[in-house]
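Student: give me coordinates for this.
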Amino acid sequence: MIDKTCESLERAVADIPDGATIMIGGFGNAGMPSSLIDALLAQGARELTIVNNNAGNGETGLAALIREKRVRKMVCSFPRQADSHHFDALYRAGEIELELTPQGNLAERIRAAGAGIGGFFTPTGFGTLLAEGKETRVIDGRNYVFETPIHADFALIKALRGDRWGNLVYRKTARNFGPIMAMAAKTTIAQVVEVVGLGEIDPETVVTPGIFVQRVVREAA
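Tutor: Next up, the predicted model:
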């Protein structure tokens, strides 16, 4: 019997090692798997590479992971905002690396990894510092730069409901990066509000099929 549910958040993240590359879903706080991040903080993994849209907000979630100096490198599109002070301070001190990627490129690089594509040409970033050291090409008279896929060891995502096979549905914009990150990671861990029985999710509404999810765990109350 296939059953991907975990009895605890701690068990779900227990095997994440130091130095892992982890994709974390969310657009700011929308869709951020806060319970899984808290469990990862308690677990203690260090020297992590985190792929996320931004670099944390305030004091909780990803910001707390950065504050505790568990993150070696951030790959993101929006590292600075009014309350991203922990990342800002560490970056200025040279204690954290940054790979800046425009948001569309970030999403497509993640999607490319999940789709098994070796890379793609995009006009975004051509002629800027972001294109330094990358292959460029003129296609139909327009300049393009080559971008490579982003793969991950783990993806931590948040969904509204999941079943024991790992099929997921999301709540509105909390969906954001979750579906493509689930496809791009070796191990996807889904934090859900509710675990439902098989058949309770209409197959026509499934956004992330269970084939891309290895663990399902209920979020903290």
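
Student: okay, CA-based contacts and neighbour counts for the rest of this
Tutor: Fine.

Student: tell me how far stretch 157-172 is from the chain's mean position?
Tutor: Mean-position distance between stretch 157-172 and its chain equals 15 Å (C-alpha atoms, centre = their mean, to the nearest Å).

Student: end to end, how far does that stretch reach?
Tutor: One end of stretch 157-172 to the other measures 14 Å (C-alpha to C-alpha, to the nearest Å).

Student: ditto for stretch 190-206
Tutor: Counting by C-alpha to C-alpha, you get 14 Å between the two ends of stretch 190-206.

Student: show me what it is in contact with.
Tutor: By C-alpha atoms under 8 Å, 6 or more residues apart in numbering, the list of residues contacting stretch 190-206 from outside reads 33, 35-36, 156-165, 167-169, 213, 215-219.

Student: another for comparison:
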Amino acid sequence: MDKVSPSADDAVADIGDGSSLAVGGFGLSGVPNVLIEALHRHGADRLSVVSNNCGVDGGGLGILLAAGRIARVTGSYVGTNREFARRYLTGELELELVPQGTLAERLRAGGCGIPGFFTPAGVGTQVADGGLPWRYHADGTVALASPPKEVRDFDGRRYVLERGITTDFALVRAARGDRHGNLVFNKAARNFNPLAAMAGRVTIAEVEELVEPGDLGPDEIHLPGVFVRRVVALTPHQAADKAIERRTVRQR
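Tutor: Next comes the predicted model:
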């Protein structure tokens, strides 16, 4: 089955208002920028996003954030995104902060059809006990806080129940991919992209290099095409356009 879409705009055309999205990327590595920009042009609003972080000011998911298109974020890192912090603290955005390893496992579990799992991460904190501010009022008071979660003892150790995550769509970026949707990721881009792709019911992948079926060896494929519905081939310029978060040079 040839899963290649004519363009990024065509690939995201059925993402509607109120959709939930799992979005790949780790910092600025492996961010599906072309698909995010297409979604921005498309105009979908009130989106619920699951991603390790929410981009940077003016880049990645930060573009949708600045446009007021994102209503809720499930993630593990606010970072230096000032607009992200401002919208959260002024009550314009709902945020569920999740330990990074737990977020990765929640995405993987959802993609594997596992509704929940127990983990020691977060036991004894507000992650398990509840009370983390999800949304603020404009005056800074808490409008909505996280509920307490089930905690059980296994072999003398306490564990908290976490739910698997599935989303309506997933947007990911791969270094190489074939027309059947088999994907290969490069280094840090592999941290969250395969997991986000598994969690989405309709997964759209932008690929830096599109190859023909059979060109990828079975042992080098990181994500099989069964998880991918659409593939967008990037131009050489789009594939090479990669930002550096903190450009530093050594003093002479």
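
Student: circling back: so of the contacts of stretch 190-206 of the first structure, which ones are in strands?
Tutor: Members of the contacts of stretch 190-206 of the first structure lying in strands (criterion: DSSP state E): 156-162, 168-169, 215-218.

Student: between these, which is nearest Ala185 of the first structure?
Tutor: The closest of those to Ala185 of the first structure turns out to be Leu156 (C-alpha to C-alpha; 9.3 Å).

Student: and the counterpart of that closest one in the second structure, what does it touch?
Tutor: Alignment note: Leu156 of the first structure maps to Leu171 in the second structure; criterion TM-score structural alignment. Counting by C-alpha under 8 Å, 6+ apart, Leu171 of the second structure touches 21-24, 32, 35-36, 196-197, 203-206.

Student: could you do Leu234 of the second structure as well?
Tutor: Here Leu234 of the second structure is in contact with 206-209 (C-alpha under 8 Å, 6+ apart).

Student: in a strand, Ala196 of the second structure, correct?
Tutor: No. Counting by DSSP: H, G, I helix; E, B strand; the rest coil, one finds Ala196 of the second structure to be helix, located in no strand.

Student: how close does the equivalent of Leu89 of the second structure over in the first structure get to Glu47 of the first structure?
Tutor: Under the alignment (TM-score structural alignment), Leu89 of the second structure pairs with Arg92 in the first structure. As judged by C-alpha to C-alpha, Arg92 of the first structure and Glu47 of the first structure stand 18 Å apart.

Student: the more surrounded of these two?
Tutor: Glu47 (16 against 10; other C-alpha atoms under 10 Å).

Student: these two touch, right, Asp45 of the second structure and Gly18?
Tutor: Yes. If you go by C-alpha atoms under 8 Å, Asp45 of the second structure and Gly18 touch, sitting 6.3 Å apart.

Student: so where in the second structure does the lengthiest helix in the first structure end up aligned?
Tutor: Counting residues, the longest helix in the first structure under DSSP state H turns out to be helix 103-115. Aligning helix 103-115 of the first structure against the second structure (TM-score structural alignment) gives residues 100-112.

Student: what about the matching stretch, distance to the chain center?
Tutor: How far stretch 100-112 of the second structure lies from its chain's middle: 11 Å, per C-alpha atoms, centre = their mean.

Student: list of residues touching that stretch?
Tutor: 52, 75-77, 115-117, 119, 121, 162-166, 192, 195-200.

Student: and if you look at stretch 126-133 of the first structure?
Tutor: The set of residues external to stretch 126-133 of the first structure that reach it, using C-alpha under 8 Å, 6+ apart, is 100-101, 125, 136, 143-145.

Student: again with stretch 42-52 of the first structure
Tutor: Stretch 42-52 of the first structure is contacted from outside by 10, 13-14, 16-26, 69-77, using C-alpha under 8 Å, 6+ apart.

Student: do stretch 76-89 of the second structure as well
Tutor: 51-57, 62, 65-66, 93-95, 97-100, 103, 135-136, 138, 140.

Student: which parts of the second structure are strands?
Tutor: According to DSSP E, the strands that the second structure contains are 20-23, 47-50, 70-75, 94-97, 116-119, 133-136, 142-145, 151-154, 157-163, 167-178, 183-184, 200-211, 230-233.

Student: right, and these - which one's nearest His222 of the second structure?
Tutor: Closest approach to His222 of the second structure among the strands of the second structure (C-alpha to C-alpha): strand 183-184, 5.2 Å.

Student: what packs against that closest one?
Tutor: Helices and strands touching strand 183-184 of the second structure, by 3 or more C-alpha pairs under 8 Å, 6 or more residues apart in numbering; DSSP states H and E, are strand 167-178.

Student: how close does the residue of the first structure most remote from its centre get to Ala107 of the first structure?
Tutor: Among the C-alpha atoms of the first structure, the one most distant from their mean position (C-alpha atoms, centre = their mean) is that of Gly141, at 34.7 Å. Distance, Gly141 of the first structure to Ala107 of the first structure, using C-alpha to C-alpha: 25 Å.
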